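J.: 3D model of this:
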Amino acid sequence: MTKNQFATIVIFIMLIACKENTSDKTGAIPDSKLEKGLSEQVLYYERNPNQIFKRTVTKTEFDSVYFYYDNRVLFKNGKKTKTGKKFGIWNLYDRNGILREIREWFVIKGNEKANRAWFLNEKMDTIAWRTQDSIFKQKEFINDTINFRNTVWDQFIFNKDTISLSEPIRGIAFCNSKSIQNEETAKIKVVIALHDSINFNSDFSNEELIKTVTFNCLSIDTQNQKYFTDSDLNYTAVFGLRFDSPGEKILRGYMQEYSYGPFKDKTIDSIIGLKRYFEKRLYVKGTMGENTAYNRTYK
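T.: So this is what the prediction gives:
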């Protein structure tokens, strides 16, 4: 993946996420911007009762949450589940209103997890590593950090948002942020549910209970090597699924890095790296009976 490709992806994420932010610089959301039937809760700074600290817009399936600096500039916004767990894309801004960090959250087995993050400089260029301890210089927010400070370059690309029942959704996983270092045998794999009718739960809590299918990296999957001559074959994987029925669908899965020994100067026989989760929403059009390759995964 080139820097230009990655910059395009970050800009796309920013544009999607910005649609959620309908507030003005004072933190107020005009009544005209609130959908009919929605409610909101507002908390103010104790030291300044006229300034909004946090605003929560309550929706049917989730809550949209906004935090504000004491100078009325938006600090961060994103979504929370009804149990208070962050999920999806969260945008974080500095005190001048410049987007400086994008975090992608998943809820995994009941716990919120920072899955990927993109760190930006003041020109909004993606940087590999956040050297500053904190750019959110206000006592309420200065410790708002995650457990890593490196931009995650891992990428999931899908061919379409709408497919017919007779074709598969196709995806490509690129692992560009390695968690296993200095091991020539390290590779990735992609795991999804075998059938879309018995999918991963949204928090992957049923991972041990459902049948899955594993897609190997291209150094093993020789059938697709010819399409990726410039890619690291150990860190690229092609995957896909044919759906059982038409309608709105969610494809969930994860990419995992691993390495099997024997290793020099190590007593262990395997190293299991991080999981990077993904979720793809799409629409499958067609009628029952159209899919002659019922439940057959694409490789």
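
J.: going forward, measure contacts between C-alpha atoms and count neighbours the same way
T.: Fine.

J.: In terms of helices and strands, where is residue 156?
T.: When secondary structure is defined by DSSP states H and E, residue 156 falls within strand 155-158.

J.: can you count the residues close to residue 213?
T.: The burial count assigned to residue 213 is 16, neighbours taken as other Cα atoms under 10 Å.

J.: and the gap between it and residue 89?
T.: To residue 89, residue 213 is 27 Å away according to Cα to Cα, to the nearest Å.

J.: And residue 15, by the same measure?
T.: According to Cα to Cα, residue 15 stands 11 Å off from residue 89.

J.: who's more crowded, the two?
T.: residue 89 (20 against 11).

J.: which non-adjacent residue is nearest that one?
T.: The spatially closest residue to residue 89, leaving aside those adjacent along the chain, is residue 104, at 4.6 Å (Cα to Cα, 6 or more residues apart in numbering).

J.: so what's that neighbour up against?
T.: With Cα atoms under 8 Å, 6 or more residues apart in numbering as the criterion, the residues that contact residue 104 are 87-90, 114-117.

J.: Could you rerun that using 6 Å?
T.: 88-89, 114-117 (Cα atoms under 6 Å, 6 or more residues apart in numbering).

J.: What about these, which are in helices?
T.: Among these, no member falls in helices (criterion: DSSP state H).

J.: Among those, name the buried ones.
T.: The neighbour count (16 or more other Cα atoms under 10 Å) marks 88-89, 114-117 as buried among these.

J.: Make a markdown table out of the residues you listed and add distance to residue 43.
T.: Written out in a markdown table, the entries for the buried ones among the contacts of residue 104 read as follows (distance: Cα to Cα, whole Å):
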| residue | distance to residue 43 |
| --- | --- |
| 88 | 23 |
| 89 | 23 |
| 114 | 26 |
| 115 | 29 |
| 116 | 29 |
| 117 | 28 |
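
J.: From those residues, which land in strands?
T.: Using DSSP state E, the subset of the buried ones among the contacts of residue 104 located in strands is 88-89, 114-117.

J.: Around residue 269, how many other residues sit close by?
T.: Using other Cα under 10 Å, the number of residues around residue 269 comes to 10.

J.: Quick check: chain neighbours aside, which residue is closest to it?
T.: In space, not counting the residues next to it along the chain, residue 269 is nearest to residue 261; the distance is 4.7 Å by Cα to Cα, 6+ apart.

J.: this one as well, want them side by side:
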Amino acid sequence: MIKKMSIVCLMMLFISCVKTKEEKNFFSNGDFYIDYYENEILIRRDAFYKKGNLKAIIEFKNDKLDNAKIYNGKKLVSQYFRKNDTLYDSETYYDNGIVIGEGNVDRWCREIGWWNYYDRNRRLFQKQHYVILNNSQLSNQVLFYKNGLLDTLRSDIADIVFYKDKGGASFKGKLIYNRKLNEKSYVSILFSDSIKDDFSNMDSVKFDTITFGDKAIMEFPVIFESNGRKNIRGIVVEQYAKEENVGDKPVNMLERYMYIDKKVDFH
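T.: Model prediction:
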């Protein structure tokens, strides 16, 4: 008669088959880290300052960073959790543990997309949009809030809202944009459905252009071939000539760029 092996025995057998090891490595400034391996695969790294204070705990899964906790002494400063192959969900904290900011970072820990920022009373006071352009981080839109309400005068906004016209047969779009160069600046939007989510291919895409000139109300017709979720990406360009063009004299033209990155559901 063959007896069934208990779950405890199976677990002990599995654990005994896993080969573990630790490696301690030092930086030139005295800081150090300890790597933990299972069957020659890195699963965790604990990083320390030279006096032994904890700096970070990083865990790996399938040879990729899975999550990380960053410390300042004993206090947790920020956390990162893998979202997909290129992005991580992230939170940063005040010294009392309340969240300062939350959003996504890329593999180099640069903020990307929309981030929310809170005061010590857990109230939202700012939203900020980041894009990575030519491998550099750019702070794009900034929205300020007071008592839970958007402060449009202080905010730096470039947004598009979509709605159906009065007949309900087609969509219209409206650009919401705060002119900064001059109230009569010339405004355009450059669109493309080929723009990558990190805006890294801006030099190689073809744009469709919508111009509004100096109009205060910036509306335009929208035609979509199908319903569903759409990624709306493009550039808002504001231009203002400080002086009139006279003969062949070059015009002193001021320009300003803001980037649109929005997900919209159309039905």
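
J.: Can you calculate the TM-score here?
T.: The TM-score (TM-score structural alignment, normalised by the length of the second structure) is 0.61; 196 aligned residues with a Cα RMSD of 3.3 Å.

J.: for the equivalent of residue 104 of the second structure over in the first structure, helix, strand, or coil?
T.: Structural alignment places residue 104 of the second structure opposite residue 79 in the first structure (criterion: TM-score structural alignment). For residue 79 of the first structure, the assignment made with DSSP: H, G, I helix; E, B strand; the rest coil gives strand.

J.: returning to what we had before: nearest to residue 4 of the first structure, of the contacts of residue 104 of the first structure?
T.: Nearest to residue 4 of the first structure, judged by Cα to Cα, of those is residue 117 at 17.5 Å.

J.: quick one: the closest one and residue 151 touch, right?
T.: Yes: at 5.5 Å, residue 117 of the first structure and residue 151 qualify as touching, with contact defined as Cα atoms under 6 Å.

J.: Helices of the second structure, start to end?
T.: Taking DSSP H to define them, one finds helices in the second structure at 7-17.

J.: Show me the residue at the heart of it, geometrically.
T.: residue 112 (2.1 Å; Cα atoms, centre = their mean).

J.: Need the nearest residue in space to that one, chain neighbours excluded.
T.: Distances taken as Cα to Cα, 6+ apart place residue 130 nearest to residue 112 of the second structure, at 4.8 Å, with adjacent residues excluded.

J.: How many residues are close by that neighbour?
T.: 22.

J.: What residue in the first structure is paired with it?
T.: Aligned by TM-score structural alignment, residue 130 of the second structure pairs with residue 105 of the first structure.

J.: now swap in residue 235 of the second structure and tell me
T.: When the first structure is aligned by TM-score structural alignment, the residue opposite residue 235 of the second structure is residue 254.

J.: try residue 200 of the second structure
T.: Checking with TM-score structural alignment, residue 200 of the second structure has residue 205 as its match.

J.: residues contacting the closest residue to that match other than its chain neighbours?
T.: Leaving aside its sequence neighbours, residue 205 of the first structure sits nearest to residue 109 (Cα to Cα, 6+ apart; 4.7 Å). Contact partners of residue 109 of the first structure, counting by Cα under 6 Å, 6+ apart, are 203-205.

J.: Next one: residue 109 of the first structure from residue 251 of the first structure, what distance?
T.: Relative to residue 251 of the first structure, and taking Cα to Cα, residue 109 of the first structure is found at 17 Å.

J.: what does stretch 70-88 of the second structure contact?
T.: Looking at stretch 70-88 of the second structure with Cα under 6 Å, 6+ apart, the contacting residues turn out to be 53-56, 66-69, 89-93, 104-106.

J.: Are any of these buried, and if so which?
T.: In terms of neighbour count (16+ other Cα under 10 Å), the buried residues within the contacts of stretch 70-88 of the second structure are 54-56, 66-69, 89-93, 104-106.

J.: Where strands are concerned, which of these count?
T.: With strands taken from DSSP E, the overlap with those comprises 54-56, 66-69, 89-93, 104-106.

J.: what lines up against residue 275 of the first structure once you look at the second structure?
T.: Using TM-score structural alignment, the equivalent of residue 275 of the first structure in the second structure is residue 257.

J.: My read is that its match contacts residue 190, right?
T.: No: the pair residue 257 of the second structure / residue 190 is not scored as a contact, 10.4 Å apart, by Cα under 6 Å.

J.: So for the two, which sits in the more crowded spot?
T.: With neighbours defined as other Cα under 10 Å, residue 257 of the second structure and residue 190 compare such that residue 190 has more, 17 against 14.

J.: Excluding residues flanking it in the chain, which one is nearest the more buried one?
T.: With Cα to Cα, 6+ apart, the residue lying closest to residue 190 of the second structure is residue 209, at 4.6 Å.

J.: ok, that neighbour touching residue 192?
T.: No: taking contacts as Cα under 6 Å, residue 209 of the second structure lies outside contact range of residue 192: 9.0 Å.
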